[in-house]
Structure formats: C-alpha cells, structure tokens
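>>> sequence and computational prediction follow.
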Amino acid sequence: MALQVVKQDGALLVQTPHVNKNFNKRIKDMGGVWHNARWRVDARNEALVRAALKRSYGGDGQGEPDVVTVRCTIHKESWQGPVDVAGRVIARAFGRDSGATLGDGVVLVEGRITSGGSRINWTSVVDATVVLHDCPRKVAEKMIDGGYVGVSGAAIENATDADAAALADGVD
C-alpha cells in the first residue's frame, strides 16, 4: 500500500504502508484518531501531517517518496513491545512463547527473530541481518553513519539478486 492523503469533510484521511511509532505519536499529537484502518486528522493540519509523513515515510503522499532498500544487522531487544528502528517495526512478539513476526516490508536474511524473557516480563528479540524495503533515504543515511543503537553494517541495496542466487543454491 502506498501513502495516501485524502481530504474529506474538513478532515484528512491518511493511509500509510506500514506502522511507524514515531509517525503515530506525531499524528496523535495533532489530534489524529485511528478510524477505519486510517488516520483522521483536522485538514487545517495538512502541512504538519505532510511534513511528518515525509520524515517517517520519505514522502508526503504527493509524487514518489524518496525511499531505498537497506540491508543491515540488528541486535536489539524490547521489553513487552516491538523492536523498532527509527519508529519502523522490525519484529513484534506477543508473549514469551509466541515467537515473533516480522514488520511490514522487512525480510529476514539470516539470524533470528524470537521472543524471550519470562511469562510476565517477555521480550521481542532481533539478532539478525534484515532487508528493509521502502526506507526513507535520510533514515538509511543515518543508519549507515551508525546513528541508531543496535544497528550495524547498513548499506543501501539496489537489488537482492545475490540473496536470491544464494537461496536458490541451497539444499533443503
């Protein structure tokens, strides 16, 4: 799903391609509410909404967003919530024994995503190399410069042909 911003009855209806905790906080701070699988916010906040979209998603719903594909290694753990980088959900567990699921647009290349901890104090765990599709270029550049805790070896990828060839050469 692409970014979509529609004006209707004095409100902006905003759909995003994946969850971004930072964007969610910003739009809530503008009075936004989640309704029918999209954000609804006062249309008078359009400039602020589009700026927040550009910051979190690389585009504002007008034209093509400035996004890239990034390959990086992530070693992070989150107590009773998802592991995220720049607000982007990488993986999420729902309990100690639930395992974890990947966030939208995230591909596990090698390593593990899982859950851990105790029954009451469970964690989401990422110890893996992943590919992040549709990553805003500014976020990717900050990853490459080492600007996020628990993220290393980040590089912008043009294609994942090498990964596909390696996967095809494997034996089950």
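Cool, got the structure. Owing to the predicted nature of the structure, the values given are computational and were not obtained by experimental measurement. Numbers count the residues shown, from 1 in each chain.

>>> from here on, just use CA atoms for contacts and neighbour counts.
Will do.

>>> following the longest strand seen in the chain, which helix or strand shows up next?
Taking DSSP state E as the assignment, the strand of the chain that covers the most residues is strand 122-136. Scanning the chain past strand 122-136 towards its C-terminal end, the next helix or strand to appear is helix 137-144 (assignment: DSSP states H and E).

>>> what's that next one packed up against?
Under the contact criterion of 3 or more Cα pairs under 8 Å, 6 or more residues apart in numbering; DSSP states H and E, the helices and strands touching helix 137-144 comprise strand 67-79, strand 151-157.

>>> presented hereafter is structure B, for comparison with structure A:
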Amino acid sequence: MIVQEDIQAAANGDEEAFQTIVESYGPSLYRAVLGVLRDPEEAKDATQEALIKIYRSLPSFEGRGLKTWMTRIAVNHAIDMKRKKQREYLKWEKACNEPDDPQEAVDFGLIQTELQHRIRERVQDIPERYRGVMVGYYLEGKTYEEMAASLQVKPKSVEIKLYRARQWLRKHWDKEDFE
C-alpha cells in the first residue's frame, strides 16, 4: 500500500519511491489506457509516457486521490494520442485524394465531373423510393439531417434508405459503367 511518505519522496525525486507507486498502480493505468486505445502495444507506450508525465507532475499533486489523479492523467494522454492519430490519418487520406500536380488536379476534376454526369444520366433508372436520397446525398451534397428535415423523418430513416439504395445500385449497376 502506498503511504503519504512514498508520494512525498517520489515528488522530491526519489525514483525508488516512484517505482513503488508504479508497481501498485501501473497495471490499472494500463487497463484504463487500453480501454481508450484498444491496441495493447499503443497502450503500453501511452502508459509509459503517462507515467513520465505523472512523475514530472507529482510536485503539484495535492495529496488526495492519487490513483484517480494518475488515472485521469493517463486517460487524458491516451485520448490525446488517439486524436493525434486520427488527425494524422485524415491528413494522409486528404493527401492521397488530392493530386499535387496542377494538371493532375484539372484531370481529377474533369473525371469527377464526367462521373457525376454519368450518374445524372442514369439516375432515372433508380427506383423513386431511393432516387431522392441518392440525388440529395451524392449530387447535391446534403447531410442526413438536411434530408431528414426536408422529408420530415428521422436521420436514421435517411441513413437506412441510403443504405438500401446503395444495395440496389450494387445489384443493378455494373461497376464498369462508372469507370
């Protein structure tokens, strides 16, 4: 069990006292971080980084609820890591979808315009019950919420209808029609 003397000694830089704290609370910090990140290797790294933050922050610890305080630091660090990873993924995805070369950008825009034109030509083939959501979402760029408001239904209904429309397209249209 951790006593106040261990906490004070660790706050004053005693690494052995901090090691005692880590041995007591480390496994529960790891489990909390794993719950956020869902990846054992990332959770190990995040726990180690959080322990460094905790060690550096111990002098500012107010003396109440050490485990809760440590867990909050570890979980916040894990959330920050997860957000950073998501931002990096979005940057990567955007970079993959946007051509760097100006000529490629023009070509990409022409291809997109041509594809939209083909879809507009074939949109009359889509059954009436699906046509509105397909046009609204893909050609007009409306959100589920915008379409739900105009159709006076819940956004989930629009999502389901759009899912069924995609299923219909997969069944009735060949992919080659749009390449």
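Yes, it's here. Quick caveat: nothing in here was measured; it's all calculated off a predicted structure.

>>> need the TM-score between these chains.
In this superposition the chains share a TM-score of 0.25, using TM-score structural alignment, normalised by the length of the first structure; 74 aligned residues with a Cα RMSD of 5.5 Å.

>>> follow-up on the earlier one: JSON lines please, covering the helices and strands packed on helix 137-144 of the first structure and showing distance to residue 107 of the first structure and mean neighbour count.
Formatted as JSON lines, the entries for these read as follows, by distance: least, Cα to Cα, whole Å; neighbours: other Cα atoms under 10 Å:
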{"stretch": "strand 67-79", "distance to residue 107 of the first structure": "9", "mean neighbour count": "20"}
{"stretch": "strand 151-157", "distance to residue 107 of the first structure": "13", "mean neighbour count": "17"}
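
>>> closest to residue 100 of the first structure out of the ones you listed?
Evaluated over these, closeness to residue 100 of the first structure peaks at strand 67-79, with 11.5 Å, by Cα to Cα.

>>> now residue 84 of the first structure: closest residue in space that isn't a chain neighbour?
For residue 84 of the first structure, ignoring the flanking residues on the chain, the nearest one in space by Cα to Cα, 6 or more residues apart in numbering is residue 90 at 5.2 Å.

>>> find the helix or strand that that neighbour is a member of.
Residue-wise, residue 90 of the first structure maps onto strand 88-93 under DSSP H and E.

>>> okay, the angle between that strand and strand 67-79?
When axes from the mean of the first three to the mean of the last three Cα atoms, to 10 degrees is applied, the directions of strand 88-93 of the first structure and strand 67-79 differ by 40 degrees.

>>> other SSEs contacting the helix or strand just after strand 88-93 of the first structure?
Tracing the chain past strand 88-93 of the first structure, the next element assigned as helix or strand by DSSP H and E is strand 100-102. On a contact count with 3+ Cα pairs under 8 Å, 6+ apart, strand 100-102 of the first structure meets strand 88-93, strand 106-117.

>>> want to throw those strands into CSV with mean neighbour count?
Conversion of those to CSV gives the following (neighbours: other Cα atoms under 10 Å):
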stretch, mean neighbour count
strand 88-93, 24
strand 106-117, 18
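
>>> I'd like those as JSON lines, with distance to residue 130 of the first structure appended.
Conversion of these to JSON lines gives the following (distance: least, Cα to Cα, whole Å):
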{"stretch": "strand 88-93", "distance to residue 130 of the first structure": "9"}
{"stretch": "strand 106-117", "distance to residue 130 of the first structure": "5"}
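
>>> I'd like to know which of those strands lies nearest to residue 33 of the first structure.
strand 88-93 (19.4 Å).
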